[in-house]
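Enquirer: Sequence and predicted structure are below.
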Amino acid sequence: MVKVLLIDDDVDLTTLLKEYLNEEGFEVSTAQDGRTAIAQAASNAVDIIVLDIMMPHMNGIDVLQRIRRSSTVPVLMLTAKGDDVDRIAGLNLGADDYVPKPCSPGELAARLKAILRRAGPSGAGTAQEVLRAGELVMYPGNRAAEWRGKPLELTGTEFSLLEVLARNAGQLVSKQEISRHAFGRPLTPFDRRIDVHLSSVRQKLGARGDGQSWIQSVRGQGYQLLQDR
């Protein structure tokens, strides 16, 4: 059973979401403040975290930053509707996705399942499949990657995005195509998720010898993983 840690100080909401997620087959524990949440995340075996931005004592951004120091557990942020600043900050710190509040329990459950599919074994290949693009080696079956002979630490979302580019190395891939293959849904207007996650991947890959990023963007069109010269 998938273990979910639900972090939100709204007791009525967490009760509602916990009941629904339990019916969907999740095992849910809750925390009402950031400090308690960090302790639970560190001491319990948690498969995924739902984290509200607005909480007392320590906000969700600070909690996420603390969690990311020692864990790559998938995190879904609950954000205020229309608050792009918090959304982008969360994605920059390694959140896998976000849902604006108020959200329906059904939408939350669907997003959790989608994140877990991305974080778990890929359905696109077997455990024996090896995907190579220059010095990048990816193992879609067990969601592992290596860069220049060393393990490359990626979140589930980052792995899915980089896998799409690696399968099309040297070619421009549209943001719509990236969204369909990595997220399983069309890209919506003003959605910055792809840009923010790939910015994080760029930092992890570092720069080429010529100073360029390994992942090039073409404004309004998409992204391309450059091949070795």
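Expert: In hand now; what should we look at?
Enquirer: alpha carbons only for contacts and neighbour counts from here, please
Expert: Noted.
Enquirer: For this protein, just list every one of the helices.
Expert: Under the criterion DSSP state H, the chain contains helices at 11-23, 34-43, 60-68, 84-92, 105-119, 156-167, 175-183, 193-205.
Enquirer: same for the fourth one, what does it pack against?
Expert: Which is helix 84-92. helix 60-68, strand 75-80, helix 193-205 (3 or more CA pairs under 8 Å, 6 or more residues apart in numbering; DSSP states H and E).
Enquirer: again, but for the fifth one
Expert: Counting contacts by 3+ CA pairs under 8 Å, 6+ apart, the secondary-structure elements packed against helix 105-119 are helix 11-23, helix 156-167, helix 175-183.
Enquirer: Next one for the comparison:
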Amino acid sequence: MTNILLVEDDKRLSSLVADFLTEQGFKVTCLFDGSTLQQQIERNPPDILILDVMLPGQDGFSLCRTIRSSYAGPLLFMTARDDNFDQVLGLELGADDYVIKPVEPRVLLARIHALLRRVKSTASKKDHRQMSFGQLLINSASRQVTLASKQIALTSHEFDLLWMLAENASQVVDRNKIYDELIGRPYDGLDRSADVRISRLRKKLFDNQQNPYRIKTIWGKGFFFVPDAWD
């Protein structure tokens, strides 16, 4: 049974969401603030974490910063603020997706299933290869990345994106492919999720954000992994 950890301070909404997801066959654990979130994740890591942004005490953004070093699983922000800046910030902090409250239950369910399909698809490949480019080593068995002998901490989604780019080194990876296979929904022409994830990868892999030379953007097409830029 898939275990969902829901952090939502509105107890009525939390109960409604938990009841709906339980009816869909999920096991749901509810927290009403983030004070015990780290301990809960360490004790029983969830298959998916649903995190409200506006919480008493530490808000969702701060909690995401804190737990992302120890939790690499799917993280879905649930926010009442329909603000592009907040959505982009959430993705930059390591969220895999976000929904705007009030959210239609079927929409939330679809987003959850999309994240689970991506995780299942990655696991089912059982790809135990590793790839190396100069000082960059990507190991799909351990899902670890090292650059210049330093381990780079990536979320599950960031690792999958890097692996896809590296598998297609010296080729343009179409933006639609990233949305279909990794994000789990078609690209609508406006969604910036892929761009934010690429930006996070560049930052973690010490690429030049203003003039990238390791992971390039090919405008109107997608992204290009440069194989000889890792020495």
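Expert: Nice, thanks for sending it over. In this text, all values refer to a predicted model and were calculated from it rather than measured experimentally.
Enquirer: Can you calculate the TM-score here?
Expert: The TM-score (TM-score structural alignment, normalised by the length of the first structure) is 0.84; 225 aligned residues with a CA RMSD of 2.6 Å.
Enquirer: if you compare the helices of the first structure, which one is most tucked away?
Expert: helix 156-167 (a mean of 22; mean count of other CA atoms under 10 Å).
Enquirer: and it, how far from the second structure on average?
Expert: Following the fit onto the second structure, the mean deviation recorded for helix 156-167 of the first structure is 2.0 Å by mean CA distance after the TM-score superposition for the first structure.
Enquirer: Tell me how far that helix lies from the chain's centre.
Expert: Centre-to-centre, helix 156-167 of the first structure and its host chain are 11 Å apart (CA atoms, centre = their mean, to the nearest Å).
Enquirer: what's the angle from that helix to helix 105-119?
Expert: If you take axes from the mean of the first three to the mean of the last three CA atoms, to 10 degrees, helix 156-167 of the first structure sits at 50 degrees to helix 105-119.
Enquirer: quick one: the equivalent of R68 of the second structure over in the first structure and P74 of the first structure, what's the gap?
Expert: Mapped onto the first structure by TM-score structural alignment, R68 of the second structure lines up with R68. Computed as CA to CA, to the nearest Å, the R68 of the first structure to P74 of the first structure distance reads 10 Å.
Enquirer: likewise P121 of the first structure?
Expert: Using CA to CA, we find P121 of the first structure at a distance of 14 Å from P74 of the first structure.
Enquirer: Who has more neighbours out of these two?
Expert: Legend: neighbour count by other CA atoms under 10 Å for P121 of the first structure and P74, higher for P74 (23 against 18).
Enquirer: residues in contact with the residue nearest to the more buried one when sequence neighbours are not counted?
Expert: Using CA to CA, 6 or more residues apart in numbering and skipping residues adjacent in sequence, the residue nearest P74 of the first structure is I48, 5.0 Å away. Under the criterion of CA atoms under 8 Å, 6 or more residues apart in numbering, the neighbours of I48 of the first structure are 2-5, 73-76, 112, 116.
Enquirer: which residues does V2 of the first structure contact?
Expert: So V2 of the first structure contacts 25-27, 47-48 (CA under 8 Å, 6+ apart).
Enquirer: before we move on, the earlier item: quick one: closest of the helices of the first structure to L226 of the first structure.
Expert: L226 of the first structure sits nearest to helix 156-167 of all the helices of the first structure, at 9.2 Å, using CA to CA.
Enquirer: Now do the closest one and helix 175-183, the angle between them.
Expert: Per the same axes, to 10 degrees, the angle that helix 156-167 of the first structure makes with helix 175-183 is 120 degrees.
Enquirer: hmm, who's touching helix 156-167 of the first structure?
Expert: The contact list for helix 156-167 of the first structure, computed with CA under 8 Å, 6+ apart, reads 74, 96, 115-116, 118-120, 131-133, 138, 140, 143, 145, 173, 178, 181-183, 194, 197-198, 201, 223-225.
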